[in-house]
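Enquirer: Sequence unavailable; structure follows:
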């Protein structure tokens, strides 16, 4: 399998949304890395449309669930139903048993519901009562959220945030892109919707994942990845300002994610090995939701992206 085999997926997504190339690349990196993606952006920026387009282009069951304040954990996991004819309880599967799950506006549900995703995202299984049920081999959660300052939202627990492989931020389109969006909307109103002619099969996707995992990553770059993550925990070794800005650094999951996503990024670029710039390209989306900044940093208007970019400039490349 080669990166060209993903072109039909790219083309289908491009037929539904305009621009947002970085966001599309993030979705593909997550897909190839067997991870979950958190997408943040203001309403109306085609977050849901992009995620649905990706799901349509990949073979498998797709389910969309709208997170609301009155959602219950059983609405995600499923529940035991009593069968009178059998005289026993039977488990009815919930939306988590689909291959691709779109958790729309995930931060509109309270923490009790959000925590129901933890075991599924981390271990590809769920537990109901005394029984554990495995999830499909292809299982990917793509969650969208509006910025937490908006009314009616809940901050995602740090434990759940760490389960997301990457966090993508969707920004407003440029003027030219917005003109093209108007043109595309007019075309879509006049034409019937056409699904992809041939979705990417799961066998093809798993072959791509094997190719990605076999891509060469030099031991020196292992050290570079660890140095980057360690620097988020000990920023005072690099810059006194960084030490003032960061309360908690990234966990070892960040090191694993950097290695996996750097391989996927290199494979998508058609390279035969991972280079430092591949690590630097994926670092902001891997670290931005795993860092907890101080109140001082927030008062100074420092964002996690600015913190990460400064670290990338300070940590030596081998």
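Expert: Arrived safely, thanks for sending. Just so we're clear, the structure is a prediction, and the values are computed from it rather than from any experiment. Residues are numbered from 1 along each chain as shown.
Enquirer: C-alpha from now on. contacts and neighbour counts both.
Expert: Fine.
Enquirer: Quick check: the gap between residue 134 and residue 77.
Expert: Distance of residue 134 to residue 77, given as CA to CA, to the nearest Å: 12 Å.
Enquirer: Counting neighbours, go ahead and name the busier of the two.
Expert: Taking neighbours as other CA atoms under 10 Å, residue 134 and residue 77 compare with residue 77 leading, 20 against 12.
Enquirer: could you show me where the helices are in the stretch 1-150 of the chain, in order?
Expert: 7-14, 21-33, 47-56, 74-77, 111-114, 116-123 (DSSP state H, counting those that start in this stretch).
Enquirer: shouldn't residue 304 be in contact with residue 286?
Expert: No. Here residue 304 lies out of contact with residue 286, judged by CA atoms under 8 Å, at a distance of 10.9 Å.
Enquirer: Please say which of these two ends up with more neighbours.
Expert: Neighbour count, other CA under 10 Å: between residue 304 and residue 286, residue 286 has more, with 25 against 21.
Enquirer: Leaving aside the residues adjacent along the chain, what's closest to that one?
Expert: Spatial nearest neighbour of residue 286, excluding adjacent residues (CA to CA, 6 or more residues apart in numbering): residue 166 at 4.6 Å.
Enquirer: Look up how far residue 256 lies from residue 278.
Expert: Distance, residue 278 to residue 256, by CA to CA: 14 Å.
Enquirer: now do residue 295
Expert: For residue 295, the distance to residue 256 - CA to CA - is 28 Å.
Enquirer: same check, this time on residue 180
Expert: In this view, residue 180 and residue 256 are 39 Å apart by CA to CA.
Enquirer: likewise residue 310?
Expert: Look at residue 310 and residue 256: by CA to CA, they are 21 Å apart.
Enquirer: where do the helices sit along the stretch 201-318 of the chain?
Expert: For the stretch 201-318 of the chain, applying DSSP H, counting those that start in this stretch gives helices covering 202-213, 219-233, 240-245, 252-268, 276-287, 295-299, 304-314.
Enquirer: take the one below as the second:
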């Protein structure tokens, strides 16, 4: 199923926009009922609505951006894959007896070229979220991802990963099945793959669950997505014993795209439609496809050894700091 238009769910800071839109509809309806021409006034109000939307979304706090990244109507991994690919065939199973629905992947064509695409998949409603563990992959999910990446490496297909998870599945069963080992193994093996790897943060990317499919030559990130070592709520609960201080933690964690670009952690910010990716999913998908094709063209100019070195250098630089003399 490709991306389709859905009635949006309102976030708190979007309410003034909804109220203005409601007023415009009321004026238009009254004008039609009374045969009055108010087209010029309607245009002014619509221009004001667009201006207000741009003002709101250009000045969102980190915690508000987190709300946008978690929006239930935000395009998911499967939404993007099925919208940008020419062909798509989902593959299942980790070849060890499990198939994790929280992490999906398969073979497709992007711009006519074969690629392997995979990523975390959240649900659209409570029932779907429960079925997919809210996008929190079990160890079998990361083992399935590695199986698909090794397949891509064997047949020379670039790897595209889409990151959207609050973290890896944190249950006793997941720990018993080797959650830490599965993620760590993926980290090591992804550094060794010969084919181009492009990772894109499409929504909420948190903890090792995000990093488990996040080692690549290029790391792209949507404008209102977030990437963090721990959720702001979790950080606030640890530091201040108060999850209500999550907005303060969100600022300190530097979770937004512009901060991460300045820190050298991500390589490219993908602009979102005004109002977030959920306001115009098809436009967001077009932006993603163009960025992926451009980066793939650049990475194909490099040898496999150059790409591996690029990957290594990229992650060695993260966390480097200069200590000022006293």
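Expert: Received the coordinates, thanks. Remember, predicted model here, so these are calculated numbers, not experimental data.
Enquirer: Would you report the TM-score computed for these chains?
Expert: Once superposed, the chains reach a TM-score of 0.32 (TM-score structural alignment, normalised by the length of the first structure), with 163 aligned residues with a CA RMSD of 6.2 Å.
Enquirer: one step back: highest average neighbour count across the helices of the stretch 201-318 of the first structure?
Expert: Ranked by mean neighbour count, those are led by helix 252-268 with a mean of 23 (mean count of other CA atoms under 10 Å).
Enquirer: what angle do it and helix 276-287 make?
Expert: Computed with axes from the mean of the first three to the mean of the last three CA atoms, to 10 degrees, the direction of helix 252-268 of the first structure lies at 130 degrees from that of helix 276-287.
Enquirer: who are the neighbours of the top strand by length along the second structure, in terms of helices and strands?
Expert: In the second structure, taking DSSP state E as the definition, the longest strand is strand 197-206. With contacts taken as 3 or more CA pairs under 8 Å, 6 or more residues apart in numbering; DSSP states H and E, strand 197-206 of the second structure sits against helix 62-69, strand 159-165, strand 218-222, strand 226-228, helix 281-299.
Enquirer: Following the first one in sequence, what is the next regular element?
Expert: Proceeding N to C from helix 62-69 of the second structure, the next assigned helix or strand is helix 77-84, under DSSP states H and E.
Enquirer: can you list contacts of the helix or strand following that following helix?
Expert: Toward the C-terminus, helix 77-84 of the second structure is succeeded by strand 87-91 as the next helix or strand (DSSP H and E). The contact list for strand 87-91 of the second structure (CA atoms under 8 Å, 6 or more residues apart in numbering) reads 81, 82, 104, 105, 106, 107, 108, 109, 110.
Enquirer: ok, and the closest non-adjacent residue to residue 66 of the first structure?
Expert: Using CA to CA, 6+ apart, the closest residue to residue 66 of the first structure is residue 104 (5.0 Å).
Enquirer: so what's that neighbour up against?
Expert: Residues in contact with residue 104 of the first structure (CA under 8 Å, 6+ apart) are 48, 64, 65, 66, 67, 143, 144, 145.
Enquirer: Any of these buried? List them.
Expert: Buried subset of the contacts of residue 104 of the first structure (neighbour count, 16 or more other CA atoms under 10 Å): 48, 64, 65, 67, 143, 144, 145.
Enquirer: any idea how far the third one is from residue 9 of the first structure?
Expert: Taking CA to CA as the measure, residue 65 of the first structure and residue 9 of the first structure are separated by 23 Å.
Enquirer: Next, the buried residues of the helix or strand harbouring residue 236 of the second structure.
Expert: Using DSSP H and E, residue 236 of the second structure maps to helix 232-239. Residues of helix 232-239 of the second structure classed as buried by neighbour count (16+ other CA under 10 Å): 232, 233, 234, 235, 236, 237.
Enquirer: if we can go back for a sec, rebuild the helices of the stretch 201-318 of the first structure as a markdown table, extending it with distance to residue 111 of the first structure.
Expert: Listed next are these as a markdown table, based on distance: least, CA to CA, whole Å:
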| stretch | distance to residue 111 of the first structure |
| --- | --- |
| helix 202-213 | 32 |
| helix 219-233 | 26 |
| helix 240-245 | 26 |
| helix 252-268 | 22 |
| helix 276-287 | 22 |
| helix 295-299 | 23 |
| helix 304-314 | 23 |
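Enquirer: nearest to residue 93 of the first structure, of those?
Expert: Judged by CA to CA, the one of those that comes nearest to residue 93 of the first structure is helix 202-213, at 21.5 Å.
Enquirer: Mind giving me the packing neighbours of that closest one?
Expert: Applying 3+ CA pairs under 8 Å, 6+ apart, one finds that helix 202-213 of the first structure contacts helix 21-33, helix 252-268.
Enquirer: That helix vs helix 252-268, what angle?
Expert: Interaxial angle, helix 202-213 of the first structure versus helix 252-268 (the same axes, to 10 degrees): 110 degrees.
Enquirer: hmm, back to that, count of neighbours near the residue nearest to residue 286 of the first structure?
Expert: Number of residues near residue 166 of the first structure (other CA under 10 Å) recorded here: 30.
Enquirer: how much space between it and residue 23 of the first structure?
Expert: Noted for residue 166 of the first structure: a distance of 11 Å to residue 23 of the first structure, by CA to CA.
Enquirer: How about residue 49 of the first structure?
Expert: Distance of residue 49 of the first structure to residue 23 of the first structure, computed by CA to CA: 12 Å.
Enquirer: the helices in the stretch 101-250 of the second structure, which residues?
Expert: In the stretch 101-250 of the second structure, the helices defined using DSSP H, counting those that start in this stretch lie at 126-131, 139-154, 172-176, 179-192, 207-211, 232-239, 246-253.
Enquirer: Show me the one of those that comes nearest residue 226 of the second structure.
Expert: Closest approach to residue 226 of the second structure among the helices of the stretch 101-250 of the second structure (CA to CA): helix 246-253, 9.8 Å.
Enquirer: May I see the buried residues of the closest one?
Expert: Buried, per 16+ other CA under 10 Å, within helix 246-253 of the second structure: 246, 247, 248, 249, 250, 253.
Enquirer: Tabulate the residues you listed (a markdown table), appending distance to residue 184 of the second structure.
Expert: Formatted as a markdown table, the buried residues of helix 246-253 of the second structure follow (distance: CA to CA, whole Å):
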| residue | distance to residue 184 of the second structure |
| --- | --- |
| 246 | 28 |
| 247 | 30 |
| 248 | 30 |
| 249 | 27 |
| 250 | 26 |
| 253 | 23 |
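Enquirer: Closest one to residue 22 of the second structure out of the residues you listed, please.
Expert: Minimum distance to residue 22 of the second structure across those is 29.9 Å, recorded for residue 247 (CA to CA).
Enquirer: That closest one contacts residue 62, correct?
Expert: Yes. The pair residue 247 of the second structure / residue 62 is scored as a contact, 7.3 Å apart, by CA under 8 Å.
Enquirer: how about the nearest residue to residue 200 of the second structure, chain neighbours excluded?
Expert: residue 220 (4.5 Å).
Enquirer: ok, that neighbour to residue 226 of the second structure distance?
Expert: With the distance defined as CA to CA, residue 220 of the second structure ends up 11 Å from residue 226 of the second structure.
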